[in-house]
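# Model the following, please.
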Amino acid sequence: MRQPLQIAFRNIDSSPALEHLIREHADRLDRFFGRIIAKRVVFEVPHRHQHQGKHYTVQVALTVPGDELVVHSDKPGSHGHESADAAIRDAFDAARRALERFAERHRHEVKSHAADAALS
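Here you go, the predicted structure:
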């Protein structure tokens, strides 16, 4: 059963504009794999920097048949993005790549099982 998109904001007030942008990106993921069961997004300001601007991170968790894919907007060693839009874009780009890899493995598994059955 498909669940509605869940969006959480941490250390920042929710914003209708950010929520709308997240929903647009989340809806596009269905083009790459139509059997997503659940989508959860956490938009966060992890640290309060006194000498720097805000830094944003976004985590996207996708539940797919038999697995859960979790990706983040920040790169290793990074403290996040200075732009909320860039953090959202990068997180959903990573989610799209993870979904494409999962879909490719899933298609390959289906083909190999069908081929094995034909050989029996």
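# switch to C-alpha atoms for all contacts and neighbour counts from now on
Fine.
# now the helices: where do they sit in this protein?
With helices called from DSSP state H, the chain shows them at 16-28, 84-119.
# In CSV: these, plus distance to Val45 and mean neighbour count.
Formatted as CSV, these follow (distance: least, CA to CA, whole Å; neighbours: other CA atoms under 10 Å):
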stretch, distance to Val45, mean neighbour count
helix 16-28, 13, 14
helix 84-119, 9, 15
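# Would you format the ones you listed as TSV with distance to Glu44 included?
Listed next are the helices of the chain as TSV, based on distance: least, CA to CA, whole Å:
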stretch	distance to Glu44
helix 16-28	12
helix 84-119	9
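# between the ones you listed, which gets nearest to Ser73?
helix 84-119 (4.0 Å; CA to CA).
# Quick one: list the elements packing against that closest one.
With contacts taken as 3 or more CA pairs under 8 Å, 6 or more residues apart in numbering; DSSP states H and E, helix 84-119 sits against helix 16-28, strand 57-64, strand 67-72.
# this one as well, want them side by side:
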Amino acid sequence: MDISTSITFDGMPPSEALREMILERARRLSRFADDIISCDVVVSVDERRHRHGNRYSVRARATLRDDVVEVGHAHEPDAGNEDPYVAANQAFDALRRRIEDHVRRRRGSVKTHADR
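Below is the predicted model:
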């Protein structure tokens, strides 16, 4: 199943290699939920540092038929990464885990605690 994927590069020139890696990771998400409609990804430069390298962040949003799952909105002091490929892999790993959790909740496979 082909997922409609949009990729935006903010504050940096587009990279075809990074775009292909993101498209491949988005395609793999269909293994975890077969009802993903679209995936929107924004790769941005958080801060430009001369001596220590730039910090990149990746925000990803997957739209399912009944919900939207998002990752990458945490603004912690060390939330960025100096390598955009590593930042993209971390974002897609987190997105995959959240999609898996959403699918488990939807089908009722999550344990609930009994009231005391």
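# re the thing from before, would TSV of the helices and strands packed on helix 84-119 of structure 1 with distance to Ala117 of structure 1 be doable?
What follows is those, written out as TSV (distance: least, CA to CA, whole Å):
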stretch	distance to Ala117 of structure 1
helix 16-28	35
strand 57-64	25
strand 67-72	24
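# closest one to Arg10 of structure 1 among these?
Nearest to Arg10 of structure 1, of all those, is strand 57-64, at 9.9 Å by CA to CA.
# Return the distance of the closest one from the chain's centre.
Distance of strand 57-64 of structure 1 from the chain centroid (CA atoms, centre = their mean, to the nearest Å) equals 4 Å.
# That strand: average distance to aligned residues in structure 2?
Following superposition, strand 57-64 of structure 1 is found to deviate from structure 2 by 0.6 Å on average (mean CA distance after the TM-score superposition for structure 1).
# which residues are in contact with that strand?
By CA atoms under 8 Å, 6 or more residues apart in numbering, the list of residues contacting strand 57-64 of structure 1 from outside reads 35-46, 68-74, 80-81, 84, 87-88, 91-92, 95.
# how much space between the nearest residue to Asn54 of structure 2 once chain neighbours are set aside and Ala87 of structure 2?
Spatially, and ignoring its direct neighbours in sequence, Asn54 of structure 2 is nearest to Arg48 (4.7 Å; CA to CA, 6 or more residues apart in numbering). For Arg48 of structure 2, the distance to Ala87 of structure 2 (CA to CA, to the nearest Å) stands at 16 Å.
# Count the residues that sit near Asp30 of structure 1.
By the criterion of other CA atoms under 10 Å, Asp30 of structure 1 has 13 neighbours.
# corresponding residue for Gln50 of structure 1 in structure 2?
Counting by TM-score structural alignment, Gln50 of structure 1 corresponds to His50 in structure 2.
# about what we covered before: nearest to His55 of structure 1, out of the helices of structure 1?
His55 of structure 1 sits nearest to helix 84-119 of all the helices of structure 1, at 8.0 Å, using CA to CA.
# chain center to the closest one: distance?
Helix 84-119 of structure 1 sits 13 Å away from the centroid of its parent chain (CA atoms, centre = their mean).
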